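Trainee: Predicted model follows, preceded by the sequence.
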Amino acid sequence: MNAFYNKQGIGDVLLVQLQTETPEKIQTEISGDITLIKDGKEAIAGFNLFNASQYISFPETGTIDVSEQLVTELQNALEKNSVEFLLEVDLSPKFVVGYVETMEKHPNADKLNVCQVAVGTEKLQIVCGAPNVAAGQKVVVAKAGAVMPSGMLIKDAELRGVASSGMICSAKELALPDAPQEKGILVLEDDNEIGSPFEVKA
């Protein structure tokens, strides 16, 4: 789930996106302060919550951090507006410390590598084109569902025929201060715990 709020730009409306892909065909359904956005299969792709400040406590403008409190407030708003829909949200951190266990050349692309990256209890296969990526590094991984500071949404993908789940990030992509201009991923110090959250400011 992704949420966006900008009172000056679009008024007192919270935009909530539930699907990673924008549906080709959409239809809307209004129930009180809620406008549901449905895809061609009648599944709810997202919704707009009008008079949002009456329902949600907003500490920020722009992309809103999805927290347990926000999910609870949104669920209450749906119920108050007679929308029977249960929000099922993955609240696990989307930016985490990863460890590149192995790296192999991509079979169909000279400048890409296929990395197996441990991120705590799970392992992700990530296709990476950075020139400095190597096995044995601790890195920052943006998992599927992460929203980069640029606004780009990270999704599971297939790059030149190889599945890739997430992205190994550079300091520039993470909008870190004094990020180097040359291409290359951010390599972390060894004392970072694998799978621990990495704070990224949207």
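Mentor: Cool, got the structure.

Trainee: from here on, contacts and neighbour counts on C-alpha atoms
Mentor: Fine.

Trainee: Tell me which stretches of the protein form strands.
Mentor: In the chain, the strands defined using DSSP state E lie at 2-5, 13-17, 27-31, 34-38, 44-50, 62-64, 95-105, 113-118, 123-128, 138-142, 157-159, 162-164, 167-168.

Trainee: Next, work out how far apart Lys25 and Val83 are.
Mentor: Per CA to CA, to the nearest Å, Lys25 is found 21 Å from Val83.

Trainee: neighbour-wise, which of the two wins?
Mentor: Val83 (17 against 9; other CA atoms under 10 Å).

Trainee: Spatially nearest residue to that one (excluding sequence neighbours)?
Mentor: Leaving aside its sequence neighbours, Val83 sits nearest to Ser31 (CA to CA, 6 or more residues apart in numbering; 7.0 Å).

Trainee: Centre-most residue in this structure?
Mentor: Nearest residue to the geometric centre of the chain (CA atoms, centre = their mean): Ala146, 1.6 Å.

Trainee: and here's the other structure:
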Amino acid sequence: MNIFYNQTGVGDVLMIQLTTNRPAEVETEKVNDVALIKDAETKEVVALNVFNASEFLKVEVDGQVELTEEVVKQVQDALDKNGVSLELEVDLSPKFVIGYVEQKEKHPNADKLSICTVDVGSEKLQIVCGAPNVDAGQKVVVAKVGAVMPSGMIIKDAELRGVPSSGMICSAKELNLPNAPEEKGILVLPADSETGNAFTF
């Protein structure tokens, strides 16, 4: 789940994305101050807009709202108050984590891509990476599926040249870190960085 609020640009509306999937067609159902955006085919609710948001919860940022238990509770309360029978299921685990590249293989269909097996503590991910400096044995920053990059891009499960990829190994520039180098390449962390820990920036 990702939550955005931009009072300056959009008004007093909380925009909530429940899934990274983008349906071909959507339909909207309005229940009091809540708009339910559904996949037209499956009827699954993929997003919500909460109008007059400041009446239901306190938001102090313009942009992405940090997901906390308190924020999720306030959003759930807003849905309940508006008569929306939807139970939010939210993964509050960190989306930017320290990963360990266990294995790197050449992509069979692309010269500049590598297939990496990355241990992120709770699981092992297969990530297709195009950085020239990625290698086995490195500690790296992984943006997991559902992460929102500083650019606003949402990380999704993807398939790159026929190979599934779950997540992204990040460069300093993609993470919008100060003094990030201009040349292409992932950010390699110190070897004593703890695999699975949240990466904060």
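Mentor: It's in. For clarity, every value in this text was computed on a predicted model and none was experimentally measured.

Trainee: pretty sure the residue nearest to Val83 of structure 1 contacts Ser82?
Mentor: Yes: using CA atoms under 8 Å, Ser31 of structure 1 is in contact with Ser82, at 6.9 Å.

Trainee: check contacts around Asn2 of structure 2.
Mentor: 16-18, 64-65, 67, 146, 148 (CA atoms under 8 Å, 6 or more residues apart in numbering).

Trainee: Leu186 of structure 1: how many residues sit nearby?
Mentor: Residues lying near Leu186 of structure 1 (other CA under 10 Å) number 23.

Trainee: if I look at it, how far off is Gly136 of structure 1?
Mentor: Between Leu186 of structure 1 and Gly136 of structure 1 the computed distance is 13 Å (CA to CA).

Trainee: With Leu112 of structure 1 instead?
Mentor: Taken as CA to CA, the span from Leu112 of structure 1 to Gly136 of structure 1 is 17 Å.

Trainee: Between the two, which has more neighbouring residues?
Mentor: Per other CA under 10 Å, whichever of Leu112 of structure 1 and Gly136 has more neighbours is Leu112, with 18 against 13.

Trainee: Check the gap between the more buried one and Asp90 of structure 1 for me.
Mentor: From Leu112 of structure 1 to Asp90 of structure 1 the distance is 30 Å (CA to CA).

Trainee: what does stretch 40-54 of structure 2 rub up against?
Mentor: 12-19, 21, 23, 25-27, 33-39, 78.

Trainee: cool, stretch 10-28 of structure 2 as well?
Mentor: So stretch 10-28 of structure 2 is contacted by 1-7, 35-41, 45-54, 146, 154-156 (CA under 8 Å, 6+ apart).

Trainee: can you tell me the distance between the two ends of that stretch?
Mentor: First-to-last residue span, stretch 10-28 of structure 2, CA to CA: 18 Å.

Trainee: Also stretch 81-94 of structure 2?
Mentor: Start-to-end, stretch 81-94 of structure 2 (CA to CA) is 29 Å.
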